[in-house]
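Chemist: Below is the sequence, then the predicted model.
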Amino acid sequence: MHNKNVAKIPQQAFDWYDEYAHGDIDRRTFLSRLASLSVVGLTLGTLTQALTPNYALAEQVSFNDPDITAQYHEFLSPHGHGKGRGYLVTPKQLDKKLPAVLVVHENRGLNPYIEDVARRLAKQGYIAFAPDALFPVGGYPGNDDEGRALQRELERSKIEQDFIAGAGFLKNHELANGKLGVVGFCFGGYISNYLAAAVPELIHAAVPFYGTPASDELVKHVKAPILLQFAEQDKRVNDTWPQYKSVLEANKVKFQAFTYPGTQHGFHNDSTSRYDAAAAELAWERTLHFFASHLVG
């Protein structure tokens, strides 16, 4: 199994991977730091393989699942890159309009893990849509290193506008009933917080996984209930929470926040050794309950 050596990996290696994944260090620096570790039974190759994604492990719901229909759809984004594209997944049996959930990827484009999250939501009776921020540059390139580099080259404000346009496309979709939630991971956690603040009229519920808040001038506009999911070993994100919490409390926003003991940033992503099965399952159960409470009925 991809994460069989996770218990042997020191925290320092996870911290370095987080720096690398977020563009603070380059791949050469990341690998040279890993090479400096003396870990019994783990070579540099084993460490690198354990810390980088294996997307074959992330498929919980097949794209051929008989209960869903999955396809790609384009949408207009006049204030962003002009046009966007995303992965739309719907339940196959549609006897009424359904609530919808926007699914937002990490900082590397629409990878197979995020597509699977969209399928998981469709299996639960939601219209799920996962836009690809990399569509303007050809889409997710098939590996995270290239995807991360491509996303870093794009203008952040235009990406934000593309996700606003994607949210509008989904909320107004002919199969959707107008109730819209958003769930996102890492960069997608930020976008979840951003959408709740930038377009509060669109969002009925937001679930950011280990995401930073919107800017100070925007965060005060949040109105929708928020479920915030944090990893314990994630200082970069967690340091932003106290101030964000004070703003939410001051504005009487309904929120719940959970920190999962011993987990790493990215613990829900079942394609890497940062995955924590128990925490991911609990966080997902809470996510589904939260959406059911605020989007259904």
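Modeler: Now that the structure is in, tell me what you want to look at.

Chemist: Could you use CA atoms for every contact and neighbour count after this?
Modeler: Fine.

Chemist: So for the helix or strand harbouring Val103, what gets flagged as buried?
Modeler: Element membership for Val103, per DSSP states H and E: strand 98-104. Neighbour counts over strand 98-104 (16 or more other Cα atoms under 10 Å) mark Leu98, Pro99, Ala100, Val101, Leu102, Val103, Val104 as buried.

Chemist: residues touching the fifth one, list them.
Modeler: To tie it back to what came earlier, the one meant is Leu102. Residues near Leu102 by Cα atoms under 8 Å, 6 or more residues apart in numbering: Ala128, Phe129, Ala130, Gly166, Ala167, Leu170, Leu180, Gly181, Val182, Val183.

Chemist: this is the other structure I want to compare:
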Amino acid sequence: MGEMIQLGNGDGGFGAYRSYPEDEIRGALIVIHEIWGLVDHIKEVADRFAAEGYLALAPDLLAAGGLDSAVVGRLGADLADPAKRAQAQPRLREATAPLHAPAAATRIKAALKESFDYLDSAPEGEGRTGVVGYCFGGTYSFALAAAEPRLQAAVPYYGSADLGPEELGRIACPVLAFYGEQDRRLMDGLPALRQRFAETGADFQAHVYPGTGHAFFNDTNPAVYNPAAAEDAWRRTLAFLHEHLE
């Protein structure tokens, strides 16, 4: 169902996983991975969206930001193993440290724009392209919504809205955000975020799942995965996309 393609040119080029629906196309969707990069889990999520009728594109934003996404992905897999976690955590922090540099964020945002333009210029996605992102990808879903007025819908899963008032005020598309109640860092900031969105008049919905933490949707990590929350969030996501992309 899916294949790897190359976007961008020269040093700014990056890979992306593209998954096509088999039948009628309902719209197009950028699927942004977690901090672990474009691992098989995210490709499978893209395939799930394609099975629902959406042309799904999952860009390798770690590679776009100058990181070795394969190395980060292997370290992320080790975190799910209690025996390997203590060794993996400091190595993961070291491997992902370049993401904090402004230059990396600039390259990642440029790759997101390239991804959006690719979908929005295609007949399948013109005027009906949205974004779904997880963790790192949730944060960049907020960023894309602020940067791209043509975006039709944004669905950040447990992402940070690290945006100033002016950036937040530029979000024109509806936003459906998901959180785990035990994800204290994000939950502590959610009341203020709701208020900030209310002041802009934007369509912002936040759904919080009791008894769950960060990354509850990731079924490859049994330490955090919550099947009931994941299934409900998936159902709500599809209903939201159906409303705003089709």
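Modeler: Structure received. Bear in mind the structure is a predicted one, so any value in this text is a computation, not a measurement.

Chemist: TM-score for this pair?
Modeler: These two chains, once laid on top of each other, score a TM-score of 0.83 by TM-score structural alignment, normalised by the length of structure 2; 223 aligned residues with a Cα RMSD of 2.0 Å.

Chemist: Spit out the contact partners of the residue mapped onto Ala133 of structure 1 from structure 2.
Modeler: Under the alignment by TM-score structural alignment, Ala133 of structure 1 pairs with Leu61 in structure 2. Contacts for Leu61 of structure 2 (Cα under 8 Å, 6+ apart) come out as Phe14, Ile32, His33, Gly37, Leu38, Ile108, Ala111, Leu112.

Chemist: Closest one of those residues to Ala95 of structure 2?
Modeler: In terms of Cα to Cα, no member of those lies closer to Ala95 of structure 2 than Gly37, at 11.8 Å.

Chemist: what's the nearest residue to the equivalent of the closest one over in structure 1 if we skip its chain neighbours?
Modeler: Using TM-score structural alignment, the partner of Gly37 of structure 2 in structure 1 is Gly109. Leaving out its chain neighbours, the residue that sits closest to Gly109 of structure 1 by Cα to Cα, 6 or more residues apart in numbering is Tyr140, at 5.1 Å.

Chemist: Give me the residue at the spatial middle of structure 1.
Modeler: Per Cα atoms, centre = their mean, the C-alpha nearest to the average position across structure 1 is that of Phe185, at 2.2 Å.

Chemist: That residue pairs with which position in structure 2?
Modeler: The equivalent of Phe185 of structure 1 in structure 2 is Tyr134 (alignment by TM-score structural alignment).

Chemist: same deal with Ala278 of structure 1?
Modeler: Ala278 of structure 1 maps onto Ala228 in structure 2, by TM-score structural alignment.

Chemist: Could you check how far its match is from Pro210 of structure 2?
Modeler: Here Ala228 of structure 2 is placed at a distance of 11 Å from Pro210 of structure 2 (Cα to Cα, to the nearest Å).

Chemist: Give me the common contacts of these two.
Modeler: With Cα under 8 Å, 6+ apart, Ala228 of structure 2 and Pro210 have no common neighbours.

Chemist: circling back to that earlier point, distance from the chain centre to whatever helix or strand the match of Ala278 of structure 1 lives in, please.
Modeler: Per DSSP H and E: Ala228 of structure 2 is located in helix 227-245. Offset of helix 227-245 of structure 2 from its chain centre (Cα atoms, centre = their mean, to the nearest Å): 14 Å.

Chemist: repeat for stretch 152-159 of structure 2
Modeler: Mean-position distance between stretch 152-159 of structure 2 and its chain equals 7 Å (Cα atoms, centre = their mean).

Chemist: hey, where'd the helices end up in the stretch 1-150 of structure 1?
Modeler: Remark: helices assigned in the stretch 1-150 of structure 1 by DSSP state H, counting those that start in this stretch are 11-21, 27-35, 44-51, 112-123, 144-153.

Chemist: okay, these, which one's buried deepest?
Modeler: Greatest average neighbour count among the helices of the stretch 1-150 of structure 1 goes to helix 112-123 (a mean of 24), per mean count of other Cα atoms under 10 Å.

Chemist: how big is the offset of that one relative to structure 2?
Modeler: Compared with structure 2 after the fit, helix 112-123 of structure 1 shows a mean deviation of 0.6 Å (mean Cα distance after the TM-score superposition for structure 1).

Chemist: where's that helix relative to the chain centroid, distance-wise?
Modeler: Centroid separation between helix 112-123 of structure 1 and its chain, computed with Cα atoms, centre = their mean, is 11 Å.
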